[in-house]
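K.L.:
Return atomic coordinates for the entry below.
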Amino acid sequence: MEGPPLTIRYFAGARAAAGRAEEAIPAGRSLDALTAELTQRHGDRLAGVLRVASFLVNGVTCHDRQAPLPAGATIDVLPPFAGG
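P.N.:
Model prediction:
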């Protein structure tokens, strides 16, 4: 049983590349598997953003891209921001 889906929230350039602000993906995968699926769904433009983006899992920076994501988690996709 996979549990509640993951909520993917896109910000700035990630939002433009994905063509949406948010989507739900079935749970039961790692961050690496999730980014591969998102690339397949949305194409090369989003793939380029995902390669340089930071990811927050329930508000915490994700350092282990192979660890299973918790069911029902919110994943924020944060591309590099200009300015300071």
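
K.L.:
For the rest of this, base every contact and every neighbour count on C-alpha atoms.
P.N.:
Will do.

K.L.:
ranges for the strands of the chain?
P.N.:
Ranges of strands in the chain, per DSSP state E, are 6-10, 22-25, 54-57, 60-61, 74-78.

K.L.:
how about this one, so we can line them up?
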Amino acid sequence: MILINYFARYREQLGVGGEKLVLDESLRTIEHVRQLLCARGETWQQVLGETSLMCALNQELCTPQALIEDFDEIAFFPQVTGG
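P.N.:
Next up, the predicted model:
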């Protein structure tokens, strides 16, 4: 089981703050999880298909190619700009 959290406008656009997914052998990286979620439909594709999408694994920034394991926590959030 993995925990997925959605932050900022992703949470608003998807209408969900987080969820749990059963980890199976097809889900080895965060990118695999992202692709699975994008297959849910147009809104999911628009939100999680952004090229500026940021992700974290167990509360540390990472790339979508990061390997995942059972009981990991994944977070998706938009890129933040500041001054």
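
K.L.:
Mind putting the strands of the first structure into CSV with mean neighbour count?
P.N.:
Formatted as CSV, these follow (neighbours: other CA atoms under 10 Å):
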stretch, mean neighbour count
strand 6-10, 21
strand 22-25, 14
strand 54-57, 18
strand 60-61, 11
strand 74-78, 22
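
K.L.:
nearest to residue 47 of the first structure, of the ones you listed?
P.N.:
Proximity to residue 47 of the first structure, assessed across the strands of the first structure by CA to CA, is greatest for strand 74-78 (11.8 Å).

K.L.:
what's the mean deviation for the closest one versus the second structure?
P.N.:
With mean CA distance after the TM-score superposition for the first structure, strand 74-78 of the first structure departs from the second structure by a mean of 0.8 Å once superposed.

K.L.:
tally of neighbours for residue 80 of the second structure?
P.N.:
For residue 80 of the second structure, the neighbour count with other CA atoms under 10 Å is 9.

K.L.:
so how far is residue 3 of the second structure from it?
P.N.:
Separation of residue 80 of the second structure from residue 3 of the second structure (CA to CA, to the nearest Å): 22 Å.

K.L.:
Then residue 9 of the second structure?
P.N.:
For residue 9 of the second structure, the distance to residue 3 of the second structure - CA to CA - is 19 Å.
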